[in-house]
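Asker: quick one: sequence plus predicted model below, questions after.
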Amino acid sequence: MSAPLSHLVPSRSAKKARFDAESIYPILDEALFCTISYSIDNKPFSIPTSFVRYEDKIYIHGSVGSHFIRQIATGIPVCITVMLVDSLVVAKSAFSHSVNYRSVVIFATAEVVEDYDQKLASFEWLTNKVVPNSWEYLRPVKPGEVKKTTALAFSLEEASLKARSGMPNDEEEDLGLPIWSGLIPLSNKRLTPVSDELSENIPLPAHLQHL
C-alpha cells in the first residue's frame, strides 16, 4: 500500500477532498494533460502540457529553449492541476446543476532530471502513456534529441484530490416538479487511428488496433 500524501486543507467543499495516494494516483494515470500555473514578476502564467506519473512523482518534458521550461526549472513554486469530467449533473433548477468530476491539485517545485538514463526513461513513460505500447515500435530516440529536451520531475508530497459523484441534489421544494433531472455521461477516449499519406500502405501496428 502506498504511503498517504501530505494533507492540504481545501477552503471550500472540504468534504469532497481526499489525500491518499490510492485515490490520487489513478486520476493522474488516466489524465493525459495537466495545467501548470506560476507567477513571475507578479504576472500569472498557466500552461497546459502532457505529463506522466511514475511512482511518487510526475514528469513533463520540453525544449531546452522553452521560456516556460526554463522559468519553472529554476525552482519557483508552481501549482499543477488535473481534472477529469465524468458527467454533467442536470437538476430541476439551473442553480442546482453540477458536474461529476475528479480533480487533483499539486503544489511543488521542479527538479531537473540530469541523469541520462532516467531522462530517457521518463520519455518512454510519457510516450507509452499517450500512445500505449508504442515506444518499442518507434524509431529509437537519438542522443541529440535527449540533449535538446529538458525533463522536469515534481513531487506529489503536497497533492490533494476533490471529486463529486452521484445524482443531482435538488432543493426539497423542487423535488416534485415535473422537470427531468439526472446525468449526461461524458466520454474521452481514443478512436480509430487515421493514416497520413505516407502510411496509407503500412499496416496498422498491433498496439494501435485495440486502443
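Answerer: Okay, I see it.
Asker: hey, let's count contacts and neighbours off CA atoms from now on
Answerer: Will do.
Asker: wait, doesn't S39 sit right on F45?
Answerer: Yes: checked against CA atoms under 8 Å, the pair S39 and F45 is within contact range at 6.0 Å.
Asker: where do the helices sit along this structure?
Answerer: In the chain, the helices defined using DSSP state H lie at 21-30, 67-72, 116-130, 143-147, 206-209.
Asker: which strand in this structure has the most residues?
Answerer: strand 78-90 (DSSP state E).
Asker: what helices and strands are in contact with that one?
Answerer: For strand 78-90, the packing partners by 3 or more CA pairs under 8 Å, 6 or more residues apart in numbering; DSSP states H and E come out as strand 33-40, strand 98-108, strand 182-185.
Asker: buried residues of the last one, list them for me.
Answerer: Residues of strand 182-185 classed as buried by neighbour count (16 or more other CA atoms under 10 Å): G182, L183.
Asker: what does stretch 10-29 give?
Answerer: Buried residues in stretch 10-29, counting neighbours by 16+ other CA under 10 Å, are found at A17, R18, F19, D20, A21, S23, I24, Y25, I27, L28.
Asker: pipe the helices and strands packed on strand 78-90 into a markdown table and attach distance to N128 per row.
Answerer: Converted to a markdown table, these look like this (distance: least, CA to CA, whole Å):
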| stretch | distance to N128 |
| --- | --- |
| strand 33-40 | 14 |
| strand 98-108 | 22 |
| strand 182-185 | 27 |
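Asker: what about versus this one:
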Amino acid sequence: MTPTSRTKLTRLPKRGAHDTATIYPILDEGLVCHVSYILNGQPFMIPIAYCRIGDVVYIHGSVGSHFLRELAKGIDVCLAVTLMDGLVLARSAFHHSVNYRSVILFGKTRLVTDDAEAWDVLKQITEHLIPGRWEDTRQPNDSEMKKTMVLAIDIEEASAKVRTGNVNDDPEDADLPHWAGVVPLTIQPQTPIQDPSQNPEITVPNYVTGYKRN
C-alpha cells in the first residue's frame, strides 16, 4: 500500500511497513479492534470483535446500537489493532518500552445488505475468535439475523508498526546495577470452565482445549 500523510510514519519510520504481508497477519491474529470516527466535532471510539476477508474488515452488533447506526451511514473511520509481545525494561526509566505489533487503517464503512455476505461474515468472525466453533453451535435463526447489523470497512490504506528486540540503553548506563531485559507477553488460555447447567457427559472439544492464537 502506498503511504499518504495519514499513514506515513514520522516517528521511528524504520519500524513501519505498508505491505499486506506485514499488515494482514497482525489483523488476523488480533481479537479486538478499536474503531473511531468524528460526529459533529466529537470523537467516538468502540472496541469490537472483527474479522478480515480479503481487503475488507468486518464488524457486527445490534441494530439498536447508536454507534453502529452512525457507521451504517457510510462514513470515514480509523481502525486500530495492537498486539503486545513484551515489556522492555531498560536500566533507565527513559528507555523503557514495549515490544508490539500494531496496525492503523483507514476506510469507509458500508452496511452489508446481502444475506449471504452477512451470514459468511458472522461465520468468519466466530471462526476468527475460535476456529472450529461455528459448526459446533446452533447457528443464527432469522429473528437473530434481523437483530444483527453487519458492517464492512474497505481497507483504503494502512500502516503497520512493529517493535522487537531487547533494551536500547545509553552506553553510559550499561554498568548500572539495575536488571534489564524483556518480559515476554502472550495470550495464554486457562483451563476451560464448563457451564454448570450443562450435561456433564458433554466433553470439552479439542478446539477449546488446544486453543491458541497464531
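Answerer: Yes, it's here. Being a predicted model, the structure only gives us computed values, none of them experimental.
Asker: Provide the TM-score value for the superposition.
Answerer: Once superposed, chain against chain, the TM-score is 0.94 (TM-score structural alignment, normalised by the length of structure 1); 207 aligned residues with a CA RMSD of 1.3 Å.
Asker: export the helices of structure 1 to JSON lines and tack on distance to S165 of structure 1?
Answerer: Listed next are the helices of structure 1 as JSON lines, based on distance: least, CA to CA, whole Å:
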{"stretch": "helix 21-30", "distance to S165 of structure 1": "14"}
{"stretch": "helix 67-72", "distance to S165 of structure 1": "34"}
{"stretch": "helix 116-130", "distance to S165 of structure 1": "26"}
{"stretch": "helix 143-147", "distance to S165 of structure 1": "42"}
{"stretch": "helix 206-209", "distance to S165 of structure 1": "32"}
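Asker: which stretch among those helices comes nearest Y54 of structure 1?
Answerer: The closest approach between Y54 of structure 1 and any of the helices of structure 1, judged by CA to CA, belongs to helix 116-130 at 7.6 Å.
Asker: which helices and strands does the closest one pack with?
Answerer: So helix 116-130 of structure 1, by 3+ CA pairs under 8 Å, 6+ apart, packs with strand 52-54, strand 57-63, helix 143-147.
Asker: the first one: average distance to aligned residues in structure 2?
Answerer: It refers to strand 52-54 of structure 1. Aligned to structure 2 and superposed, strand 52-54 of structure 1 gives a mean residue distance of 0.9 Å (mean CA distance after the TM-score superposition for structure 1).
Asker: swap in the longest one?
Answerer: For strand 57-63 of structure 1, the mean deviation from structure 2 after alignment is 0.7 Å (mean CA distance after the TM-score superposition for structure 1).
Asker: elements contacting that strand?
Answerer: Strand 57-63 of structure 1 sits against strand 52-54, helix 116-130, strand 149-155, with contacts defined as 3+ CA pairs under 8 Å, 6+ apart.
Asker: now those as a markdown table including distance to T192 of structure 1 and mean neighbour count?
Answerer: Formatted as a markdown table, these follow (distance: least, CA to CA, whole Å; neighbours: other CA atoms under 10 Å):
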| stretch | distance to T192 of structure 1 | mean neighbour count |
| --- | --- | --- |
| strand 52-54 | 23 | 22 |
| helix 116-130 | 15 | 17 |
| strand 149-155 | 30 | 21 |
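Asker: can you get me a residue count around the residue nearest to L152 of structure 1 when sequence neighbours are not counted?
Answerer: Closest residue to L152 of structure 1 apart from its sequence neighbours, by CA to CA, 6 or more residues apart in numbering: V112 at 4.7 Å. Neighbour count for V112 of structure 1, taken as other CA atoms under 10 Å: 18.
Asker: V112 of structure 1 and V141 of structure 1: what is the separation?
Answerer: Counting by CA to CA, to the nearest Å, the gap from V112 of structure 1 to V141 of structure 1 is 20 Å.
Asker: same check on P48 of structure 1?
Answerer: For P48 of structure 1, the distance to V141 of structure 1 - CA to CA - is 24 Å.
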